[in-house]
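Peer 1: predicted model and sequence follow; I will ask about them next.
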Amino acid sequence: MLFTLLFIAYILATIGVVLNLLISGARPTKTMAWLLVVIVLPVLGIILYLVFGVNRRKYKFYKIKEAQKVKKYLSRVDGFYEDHFTEQAILPENRDIYRKTPELISKNCRFLPYPDNKAKILRNGPATFDAIFDALEKAETFIHIQYYIFEEGELTDRMMKIFKEKAKAGVEIRLLYDGVGSQFLSNKYTNQLQELGGNHSCFLPIANMRPTSTLNYRNHRKIIIVDGKIGFTGGINVTDKYIRSDAGPLGIWHDMHLQLEGPIVNSLQAVFVTDWNFATEREENGDLLKDKYFPKSEPKGDAVAQIVASGPDSDFSSIRQEYFSLITQADDYVYITNSYVIPGEAILTALQTAALSGVDVRLIIPETSDSVVVKWGVRSYFEEMLRAGVRIYLYKDNFLHSKTLVADDEVISIGTANFDLRSFEQNFEVNALVYNESLAKELKSYFMEDIENCEELKLEEFKERPVGDKIKEGIAKIFSPIL
């Protein structure tokens, strides 16, 4: 009798999963993938679907926008931003095809392109943290820091030293970190910051998580804003893995970051302010929507820049649309460096179409991975891309963590988002687009330098890989919706 009841419950739960997939409007490939997971892993598959598979975007991320307070605040952010900065926005005077991307981004996530910015590419940890510490030491009004991984060590100790000096000088300090990525950040460290008068908050802390609604939705953004004048974003987290070879098993991580000055910093600040308000659930001192935190900026350079923000609370997958737009509009080349390439149907088709159309499409992907399942999930797409003429390079020098794209000597994207479903649908992400020829050529040159540390895959050789590898790839591909 008990077995019969359990079996009936399992059948009903499976039917529920199927109905949810149909109602949510999931793509056929995604529907079939989840059905395979449910069938191959009875009971566990259903649990995995409830945690990882439910379309939170359709339901606005566990009803975030149904909460009146948050909905009202998001509306205020939009209104404040529009009132203060819309008149500065322009469409970049690049080729006509690249006029489409700025308009796309402005519609799908509201952020407009701004001229007169200075943008500097920061390659690897030492250069990035030298620039960050220099900016922090010059702070006069406020420091806003947001990271997925904020891990105690040499870098955080140095930051705390700066925090102490700046707190004495009356500088406001706010630290926002993710509940999973920074789960080992100690109370000792945050209490120390609190004692200085600084504020800190955890984005969806583990203790408050609901496994079927919030566990899988992480804030993967990396943002620093100093005085509203200088900002940083990119792939680099605050962890000693970027400066010490003994900080982890994969050696020193190779990554890219971007330093921004000019009007675009306020767009980055708007992302932080929204996340801070959500995480803290309070409006301290009348809220952060003040001119003090969004100062008017004088021209700093000749770069047009635009922020792309996306998350499970978004109406559209802005990051996916950004990548799709840049790939499909490329005329000469598109070079992508990314640590997790599990593209899904749309981006895979974009890459194949571009390559088959004669565009020089190249990917640099790490040879090693911090996840065995992800490694085989990434490799499961190699043959389809190679057949279309996409050139794939495996980076062999330590672990590659960059998330960059450069196309046609005209536009670059540097940010936090990977080429996978997690970044497209589940994580809160942020990228910076810069429409500038000199920066595009600079990032292109770094790409070519990285190729020197790579092994290029050849289709005929890859097709001869062991059957065991093909089986691992096939299994990983089934589980790609939850990677």
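Peer 2: Done, it's in.

Peer 1: switch to C-alpha atoms for all contacts and neighbour counts from now on
Peer 2: Noted.

Peer 1: what ranges does the stretch 51-200 of the chain have for its helices?
Peer 2: 60-63, 68-85, 100-108, 124-137, 154-168, 187-195 (DSSP state H, counting those that start in this stretch).

Peer 1: likewise for the stretch 251-400 of the chain?
Peer 2: Using DSSP H, counting those that start in this stretch, helices in the stretch 251-400 of the chain cover 264-280, 318-329, 344-356, 372-379, 382-387.

Peer 1: and here is the other one:
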Amino acid sequence: MSTLIDLINIKDLQFLLYVTTLLYIVGMTLIILLDNKPAQSTLAWLLTVYFLPFIGLFIYLFAGIDWKRRKIVHQRPEEMFRSQLKPIIQKQKRFKEQLSSEADYAINKPIQLLLNTSHAILTLHNRCQLFHHGEAFFEQLKQDLQAAQSFIHMEFFIWKSDKLGQEIRDILVAKAREGVDVRLIFDGVGCFWTMSRAYKRSLREAGIEYQIFLDPLKFFTSGFANYLNHRKIVIIDGQTSFVCGMNMASEYITGGHYFHYTRDTGVRFEGEISQQLQTVFATDWFNSCREWLDDERFFPKPVRVSSNESVPVQLACSGPDSDWYAIHKLLFSLIVNARHEIYIQSPYFIPDESIAAALETAALSGTKVHLMMTGPPNKASLWVLGSYSERAPSWAAETYFERMLRAGCRIFRYDRGYLHCKTLSVDGIMASVGTCNLDVRSFELDYEINAMLYDSQLAAEIKAQFHKDMADCREITLKDLKTTSVLYQLRNSILRVFSPLL
């Protein structure tokens, strides 16, 4: 009798497990399909929940659902600070009316696109200085921080309490004690393991205010853990500002665990663009703690810049709560409208289909397309678990190489170390420097910022740096791809399917 009861219980359990599994598969399939993500992301999530039963459900709740679009009240900079930016807006209108030549027509395209997609104001009077290495960049940053008189606003994805972090902290603490207002924004995920409690305590004790942007520990109340604030910006006294690809970490000067050298690019500004960057910081600050930073002292009259050194600059900002993915559309437009040449540097190359098709089309149309990305980490770190977070995107990128090469693109893998810069030069007349990688996550899920520089000299400098970096690269050819084993190709193709999650 007991054997019969046990048999019935086993059958009941099997039936219950069958029904539960069926409901799980059908339910998760409907939820993911109805979310209307891009096809590649949809497929990646379906495979995740199928092959990781129930664990996949938690992962999807944590990282897949677009909670940000559902919950946050998005504040646009131009709505918050219209009165402060009015003089710049008026200058922009006059500048656009004067556009006439072919080159002017070419730059009018991205100007208009950014106006329509992210309400980005074109600033005309700016002094710009490019930095191509972390050591020079951070030395200049330290000098400018030490010269601050009114306020310092800094926003970084990763901020480590290492040697560089301690040096910057000491400067900030000293300035705070002098009466300078210091505010910092850290990304919740990027700084989760990188900053000690003692470091944070020393900031608070000095009167420095800081906010954790999208704190992952508050996931169950905010649901924002899948979104990263990947921006790296600095505003000093509303006069001097920086945009860069570098995080606040010593490895961007001396190299890190997986790469012995890091190559990155940043730009220093003086002029009107500093006010625009202040609106970006103030918006992120408001969305972190609901405090307005709209005091007039945060928007002083810009420093005068002579006409012969003035550079028109426009900010491209995007995030998961944007009406449009402005940086993605900007990149697409720049590629398809380029007439002669394109130089792109990005640590990762995992484009969506539209960007991949744009690059192919440009190359097939006669435009010289040059792509440079970082190579895999040092072989010595092959068996270190953390290195796979860097290797996986590098492997996934290889699945795009054949179609790019067949179209006529040139591809370079940077072997000296970690190529972390995100730069672009188009036709020798305009360039971009910023934080946005050439991958799906950066286009759609992360808060990013790129500075568009409408200046031939700066475009030429970025192109020249690209050619200089070629000495530390190996060019990929179709012949190289033929030597890749089937197992490696399979590995790369599997990672490509999951690339929206990388």
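Peer 2: In hand now; what should we look at? Model, not experiment: these values are computed from the prediction.

Peer 1: tm score of chain vs chain?
Peer 2: TM-score of the superposed chains, computed with TM-score structural alignment, normalised by the length of the first structure, equals 0.92; 470 aligned residues with a Cα RMSD of 2.1 Å.

Peer 1: circling back to that earlier point, relative to residue 223 of the first structure, which of the helices of the stretch 51-200 of the first structure is closest?
Peer 2: Comparing the helices of the stretch 51-200 of the first structure against residue 223 of the first structure with Cα to Cα, the closest turns out to be helix 124-137 (10.7 Å).

Peer 1: want to throw the helices of the stretch 251-400 of the first structure into JSON lines with mean neighbour count and distance to residue 252 of the first structure?
Peer 2: Listed next are those as JSON lines, based on neighbours: other Cα atoms under 10 Å; distance: least, Cα to Cα, whole Å:
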{"stretch": "helix 264-280", "mean neighbour count": "22", "distance to residue 252 of the first structure": "28"}
{"stretch": "helix 318-329", "mean neighbour count": "22", "distance to residue 252 of the first structure": "27"}
{"stretch": "helix 344-356", "mean neighbour count": "19", "distance to residue 252 of the first structure": "29"}
{"stretch": "helix 372-379", "mean neighbour count": "20", "distance to residue 252 of the first structure": "19"}
{"stretch": "helix 382-387", "mean neighbour count": "18", "distance to residue 252 of the first structure": "26"}
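
Peer 1: residue 412 of the first structure is nearest to which of these?
Peer 2: Residue 412 of the first structure lies closest, by Cα to Cα, to one member of the helices of the stretch 251-400 of the first structure: helix 318-329, at 9.2 Å.

Peer 1: quick one: list the elements packing against the closest one.
Peer 2: helix 100-108, strand 303-310, helix 344-356, strand 429-435 (3 or more Cα pairs under 8 Å, 6 or more residues apart in numbering; DSSP states H and E).

Peer 1: right, so of the helices of the stretch 51-200 of the first structure, which gets closest to residue 225 of the first structure?
Peer 2: Counting by Cα to Cα, residue 225 of the first structure lies closest to helix 124-137 out of the helices of the stretch 51-200 of the first structure; the figure is 9.1 Å.

Peer 1: which bit of the second structure covers the closest one?
Peer 2: Following TM-score structural alignment, the aligned partner range for helix 124-137 of the first structure in the second structure is 133-146.

Peer 1: what does stretch 448-458 of the first structure give?
Peer 2: Stretch 448-458 of the first structure corresponds to residues 467-477 in the second structure, going by TM-score structural alignment.

Peer 1: measure the mean distance from the longest helix seen in the first structure to the second structure post-superposition.
Peer 2: Of all segments of type helix in the first structure, defined using DSSP state H, the longest is helix 2-23. Following the fit onto the second structure, the mean deviation recorded for helix 2-23 of the first structure is 3.4 Å by mean Cα distance after the TM-score superposition for the first structure.

Peer 1: what is the burial count for whichever residue in the second structure pairs up with residue 474 of the first structure?
Peer 2: The equivalent of residue 474 of the first structure in the second structure is residue 493 (alignment by TM-score structural alignment). By the measure other Cα atoms under 10 Å, the count of residues near residue 493 of the second structure is 18.

Peer 1: before we move on, what about residue 63 of the first structure?
Peer 2: Neighbour count of residue 63 of the first structure, defined by other Cα under 10 Å: 13.

Peer 1: repeat for residue 51 of the second structure
Peer 2: Quick note: residue 51 of the second structure (other Cα under 10 Å) scores 11 neighbours.

Peer 1: what of residue 59 of the first structure?
Peer 2: By other Cα under 10 Å, the residues close to residue 59 of the first structure number 16.

Peer 1: how about the strands in the stretch 401-502 of the second structure?
Peer 2: 410-414, 418-419, 423-426, 430-434, 438-439, 446-453, 473-476 (DSSP state E, counting those that start in this stretch).

Peer 1: quick check: the fifth one aligns to which part of the first structure?
Peer 2: The alignment of strand 438-439 of the second structure onto the first structure (TM-score structural alignment) covers residues 419-420.

Peer 1: and for that stretch, what's in contact with it?
Peer 2: By Cα atoms under 8 Å, 6 or more residues apart in numbering, the residues outside stretch 419-420 of the first structure that reach it are 320, 338, 340, 341, 342, 343, 344.

Peer 1: which one of the residues you listed is nearest to residue 393 of the first structure?
Peer 2: Of all the contacts of stretch 419-420 of the first structure, residue 393 of the first structure sits closest to residue 338, with 10.9 Å by Cα to Cα.

Peer 1: please name the nearest non-neighbouring residue to the equivalent of that closest one over in the second structure.
Peer 2: Aligned counterpart of residue 338 of the first structure in the second structure: residue 346 (TM-score structural alignment). Leaving aside its sequence neighbours, residue 346 of the second structure sits nearest to residue 422 (Cα to Cα, 6 or more residues apart in numbering; 4.7 Å).

Peer 1: what does the one you found correspond to in the first structure?
Peer 2: Under TM-score structural alignment, residue 422 of the second structure pairs with residue 403 in the first structure.

Peer 1: what is the neighbour count of that match?
Peer 2: 24.

Peer 1: contact partners for it?
Peer 2: For residue 403 of the first structure, the contact set (Cα under 8 Å, 6+ apart) comprises 234-235, 255-256, 336-339, 414-418.
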